[in-house]
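Chemist: After the sequence you'll find the predicted model.
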Amino acid sequence: MNKLTILSTVFGATLALLLPVSAQADDDDGPKFGLAGLLSGSNKEDLPPVILSAGEPLAADPWVLKSGTYYEFEIQGDGSQELALIGPEFFRAIWIDEIVVEGLEIRPLGLDSIEFDEAGEMEIGFVAIKPGSYYMKVPGSTGETQRLEITIK
């Protein structure tokens, strides 16, 4: 084999790894992501909003997430009380793509908690990564309704 043949073979193998699955040979067993791969629209799910309101439940049901799936959810604060939301273990088990507040996009390296001093809304887009059981809750609260149980499978 000459150097050109070796280079051509290596280039072809590398290109096959970089192409989205849909551009490679048809494989019914593999994931069917679009050109954006993990961040494609076919891999995105919307979650119900988290409500920050004095005395109201954070969410109706626990979340069950799938590792490798992109999710978006809104946190809605009604301004009835200054309220925070913590979930450091959960926030370390996901990769946060962006947080959007009033049209401003924030791309953090990590997150520990958020707080609403007045009424407002934010949207968080993330990829679930590390399987396990997690939670988000209003700090200092003891009621079950002030805690959102989250499972990543």
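Modeler: Right, received. Where do you want to start? Residues are numbered from 1 along each chain as shown.
Chemist: rest of the way, CA atoms for contacts and neighbours
Modeler: Fine.
Chemist: and residue 13, which of the three is it?
Modeler: helix (DSSP: H, G, I helix; E, B strand; the rest coil).
Chemist: Ok, residue 81 next?
Modeler: Following three-state DSSP, residue 81 is assigned to coil.
Chemist: quick one: the helices in this structure?
Modeler: Ranges of helices in the chain, per DSSP state H, are 3-18, 88-92.
Chemist: what separates the residue most central in space within the chain from residue 98, distance-wise?
Modeler: What sits nearest the mean C-alpha location of the chain, by C-alpha atoms, centre = their mean, is residue 126, with 1.9 Å. As for residue 126, its distance to residue 98 is 7 Å (criterion: C-alpha to C-alpha, to the nearest Å).
Chemist: burial measure for residue 99, as a count.
Modeler: For residue 99, the neighbour count with other C-alpha atoms under 10 Å is 19.
Chemist: Return the distance of it relative to residue 11.
Modeler: Distance from residue 99 to residue 11, by C-alpha to C-alpha: 38 Å.
Chemist: With residue 86 instead?
Modeler: In terms of C-alpha to C-alpha, residue 86 sits 47 Å off from residue 11.
Chemist: do the same with residue 98
Modeler: Taking C-alpha to C-alpha, one finds residue 98 at 34 Å from residue 11.
Chemist: Put this next to the previous one:
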Amino acid sequence: MLKQLLVAALALPSVALADDDNGFGLAGILSASNKQDLPPVTLSAGIPLADAPWVLKSGTYYEFEIQGDGSQELALVGPEFFRAIWIDEIVVEGLEIRPLGLDSIEFDEAGEMEIGFVAIKPGRYYMKVPGSTGETQRLEITIK
């Protein structure tokens, strides 16, 4: 019986370990070939959050930095956006955080954080400074 199982196993077609059908590699959608860097988001009193809206593709891995200059205690909210993505990690001063979800972030002083995520749910979203009404304090995001 063992001999028959071994012969059957050897007769199976070999599986390519280098790439899947989409060319992503062993890490799947987290592969470097599926990663894109987004422009940074700036948290600073009176400065626009970003230069232009983001247009993202569902299934693509993105990374962006949030840079706070400490000019004011500022937060960034976007609960609908954060629920439309899968957050891989948040990195703050070399510390990697792997949350189950996110509602908002806040900078009490100057610093940087990097967020890596996969865009999942198509739609129109935003991140903004809470309580602000100006267009420059809001980042429009579309996931296609």
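Modeler: Received, thanks. Because the structure is a prediction, the values reported are computed rather than measured.
Chemist: returning to that earlier point: can I get the helices of structure 1 in CSV with distance to residue 136 of structure 1 and mean neighbour count?
Modeler: Listed next are these as CSV, based on distance: least, C-alpha to C-alpha, whole Å; neighbours: other C-alpha atoms under 10 Å:
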stretch, distance to residue 136 of structure 1, mean neighbour count
helix 3-18, 36, 11
helix 88-92, 7, 17
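Chemist: Matching the residue nearest to the centre of structure 1 against structure 2, which residue comes up?
Modeler: By TM-score structural alignment, residue 126 of structure 1 lines up with residue 117 in structure 2.
Chemist: What is the neighbour count of whichever residue in structure 2 pairs up with residue 36 of structure 1?
Modeler: Matched across to structure 2, residue 36 of structure 1 falls on residue 27, judged by TM-score structural alignment. Residue 27 of structure 2 is flanked by 13 other residues according to other C-alpha under 10 Å.
Chemist: need the contact list for residue 27 of structure 2.
Modeler: Listed by C-alpha atoms under 8 Å, 6 or more residues apart in numbering, residue 27 of structure 2 has no contact partners.
Chemist: do residue 72 of structure 1 as well
Modeler: Applying C-alpha under 8 Å, 6+ apart, we find residue 72 of structure 1 in contact with 44-47, 123-126.
Chemist: Please repeat the previous calculation with a cut-off of 10 Å.
Modeler: Neighbouring residues of residue 72 of structure 1 by C-alpha atoms under 10 Å, 6 or more residues apart in numbering: 44-49, 96-99, 123-127.
Chemist: With residue 3 of structure 1 instead?
Modeler: By C-alpha under 10 Å, 6+ apart, the contact list for residue 3 of structure 1 reads residue 9.
Chemist: swap in residue 61 of structure 1?
Modeler: 48, 145, 148-150.
Chemist: Out of these, which is nearest to residue 81 of structure 1?
Modeler: Lowest distance from residue 81 of structure 1 to the contacts of residue 61 of structure 1 (C-alpha to C-alpha) belongs to residue 145, with 16.1 Å.
Chemist: If you drop the residues flanking it in sequence, what lies closest to the aligned residue in structure 2 for the closest one?
Modeler: Under the alignment (TM-score structural alignment), residue 145 of structure 1 pairs with residue 136 of structure 2. Spatially, and ignoring its direct neighbours in sequence, residue 136 of structure 2 is nearest to residue 48 (4.5 Å; C-alpha to C-alpha, 6 or more residues apart in numbering).
Chemist: Touching, that neighbour and residue 135? I think so.
Modeler: Yes. Contact criterion C-alpha atoms under 10 Å: residue 48 of structure 2 and residue 135 qualify, at 8.3 Å.
Chemist: which one of the two has more residues nearby?
Modeler: Neighbour comparison, residue 48 of structure 2 and residue 135: the larger count goes to residue 48, with 17 against 11 (by other C-alpha under 10 Å).
Chemist: list the contacts for that one?
Modeler: With contact taken as C-alpha under 10 Å, 6+ apart, residue 48 of structure 2 is in contact with 41-42, 134-139.
Chemist: And residue 79 of structure 2, by the same measure?
Modeler: Residue 79 of structure 2 neighbours (C-alpha under 10 Å, 6+ apart): 101-104, 125-127.
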